[in-house]
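**Student:** Test case, fold it:
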Amino acid sequence: MFWSLDRFSREGLRKTVAYLQQLEALGVRFRSYTEPYLSTENELVSHVLLGVLSYFAEYEAQKISRRTIAELERVRAEGKVLGRPSTFDEHRGAPGEMLDSGVATAEMARRTGLSYNTVKGHLRRIKAEQVETDASA
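**Tutor:** You can find the predicted model right below:
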């Protein structure tokens, strides 16, 4: 028994439904003190209730997703760059020069203070730019 569904979980409808389904799977019945219609003592009511709540949880998740995507598109349209700033332009020359000198990727990372994977990413971009330059020439 719980006081009300909103007191049972404050993590949103989707997680609340997941918790209720876990309880159901364990054979635990639930009942809301202030919302007597939220009870799983009747198996038919239980399945209908979980079905309806699941539908609304999914609908809520889709609504949140659409709003998030719309806001990201709006912000990008205004010219805002999302994510952390790239280190590529700042370090563009160093890995390229070291690559020409035959310096190992791990050594490039140590010298530039960048992570190994970041240096590898920079080298991939440098090589891709070289391929584009060679193809257009």
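
**Student:** Only C-alpha atoms from now on, for both contacts and neighbour counts.
**Tutor:** OK.

**Student:** Which residues belonging to the longest helix seen in the chain are considered buried?
**Tutor:** The longest helix of the chain (DSSP state H) is helix 43-77. Using 16 or more other CA atoms under 10 Å as the test for burial, helix 43-77 gives 46, 49, 50, 53, 54, 57.

**Student:** Name the SS class of residue 10, please.
**Tutor:** Following DSSP: H, G, I helix; E, B strand; the rest coil, we place residue 10 in the coil state.

**Student:** contacting residues around the closest residue to it other than its chain neighbours?
**Tutor:** Spatial nearest neighbour of residue 10, chain neighbours left out: residue 16 (7.7 Å); criterion: CA to CA, 6 or more residues apart in numbering. The neighbourhood of residue 16, defined by CA atoms under 8 Å, 6 or more residues apart in numbering, consists of 8, 9, 10.

**Student:** circling back: out of the buried residues of helix 43-77, what pair is the most spread apart?
**Tutor:** 46 and 57 (16.0 Å; CA to CA).

**Student:** What is the nearest of the buried residues of helix 43-77 to residue 92?
**Tutor:** Using CA to CA, those come closest to residue 92 at residue 57, 46.8 Å.

**Student:** Just give the nearest non-adjacent residue to that closest one, would you?
**Tutor:** In space, and not counting its chain neighbours, residue 57 is closest to residue 14: 4.4 Å by CA to CA, 6+ apart.

**Student:** That neighbour is in contact with residue 59, isn't it?
**Tutor:** No. Residue 14 lies out of contact with residue 59 (CA atoms under 8 Å); the separation is 9.3 Å.

**Student:** Pick out the residue nearest the middle of this structure.
**Tutor:** Geometric centre of the chain, nearest residue: residue 65, 10.7 Å, by CA atoms, centre = their mean.

**Student:** Proceed likewise with the subsequent sequence, for comparison:
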Amino acid sequence: MKIGYMRVSKTDGSQSLDLQSDALRADGVDKNRIYRDMASGRKDHRPGLESCLKALQPGNTLVIWKLDRLGRDLKHLVTLVDELNSKNIGLKVLTGAGAQIDTSTANGKLVFGIFAALAEFERELIAERTRAGLAAARARGRKGGRPRKMDKATLMMAVKALEDKSITVQEVAKRLNMTTTTLYMYLNGDGSMKEPGYKLLS
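**Tutor:** The predicted structure is shown next:
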């Protein structure tokens, strides 16, 4: 089954969806299975696209007029196409620079593979940058990773540490690898317990 998506970037009526709609319907997309957005491609929130992606099932084909109607930018486009591929959802681009993408053809499947390779390359770059950032932080004496959550043992350590009036809440939070916001949820600045602290200990 074919499901269509179309988008124009202005909501003032100066751009019409008619051209895209006609092209999608000419390709066999039912008019009741076409999703639309009237928003800039740079916007993160596109309810039409979100609904479209939820409606797609394995074996379906997403049909779009041009490739630039789909992604916010190249990175977002690569991610979307890779997700479609992983879910066994086809993609067909009717015109423009991406018109060679039609996963019912051998060339289209090849292009899908290229998008998957680009997505993997992006993931490797992110992982490499993360590892490099953590190594640099460790070299400066900082620990990486997610801030620690509060538990009974950590709470008692914080209370004990704050008995020393020369130590600030910020210093204690840093030593325990948590944010001051988390610490203040359970303790007052002088180390006395707040209600959530008592609840945690009980």
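
**Student:** how about the buried residues of helix 43-77 of the first structure in TSV, adding distance to residue 133 of the first structure?
**Tutor:** As requested, those are exported to TSV (distance: CA to CA, whole Å):
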residue	distance to residue 133 of the first structure
46	65
49	62
50	59
53	57
54	54
57	51
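
**Student:** moving C-terminal of the longest strand seen in the second structure, what's the next helix or strand?
**Tutor:** Using DSSP state E, we find that the single longest strand of the second structure is strand 2-8. Next in sequence after strand 2-8 of the second structure, counting helices and strands by DSSP states H and E, comes helix 18-26.

**Student:** Check which residues of that next one are buried.
**Tutor:** 20, 21, 23, 24, 25.

**Student:** Now do the last one against residue 61 of the second structure, distance only.
**Tutor:** What that stands for is residue 25 of the second structure. Distance from residue 25 of the second structure to residue 61 of the second structure, counting by CA to CA, to the nearest Å: 14 Å.

**Student:** For the residue nearest to the centre of the first structure, give me its contacts.
**Tutor:** Going by CA under 8 Å, 6+ apart, residue 65 of the first structure touches no other residue.

**Student:** Per the alignment, name the residue of the second structure opposite it.
**Tutor:** The alignment partner of residue 65 of the first structure in the second structure, by TM-score structural alignment, is residue 127.

**Student:** And the longest strand of the second structure, what does it pack against?
**Tutor:** helix 18-26, strand 34-38, helix 47-55, strand 61-64 (3 or more CA pairs under 8 Å, 6 or more residues apart in numbering; DSSP states H and E).

**Student:** nearest to residue 185 of the second structure, of the ones you listed?
**Tutor:** It is, among these and with distance given as CA to CA, helix 47-55, at 35.9 Å.

**Student:** Flag every buried residue along the closest one.
**Tutor:** Here helix 47-55 of the second structure shows 48, 49, 52, 53 as buried, counting by 16+ other CA under 10 Å.

**Student:** same thing with stretch 75-84 of the second structure?
**Tutor:** 77, 78, 79, 80, 81, 82, 83, 84.

**Student:** Near residue 8 of the second structure, how many other residues are there?
**Tutor:** 18 (other CA atoms under 10 Å).

**Student:** so what's it closest to, chain neighbours aside?
**Tutor:** residue 38 (5.2 Å).

**Student:** residue in the first structure matching the one you found?
**Tutor:** In the first structure, residue 38 of the second structure lands on no residue (TM-score structural alignment).

**Student:** Tell me the spacing between residue 36 of the first structure and residue 3 of the first structure.
**Tutor:** Taking CA to CA, one finds residue 36 of the first structure at 10 Å from residue 3 of the first structure.

**Student:** between those two, who's got more neighbours?
**Tutor:** residue 3 (12 against 9).

**Student:** what residue of the second structure takes the place of the more buried one?
**Tutor:** So, by TM-score structural alignment, residue 3 of the first structure is matched to residue 66.

**Student:** Pretty sure its match sits against residue 92.
**Tutor:** No. Using CA under 8 Å, residue 66 of the second structure is not in contact with residue 92, being 9.2 Å away.

**Student:** Sounds good, over and out.
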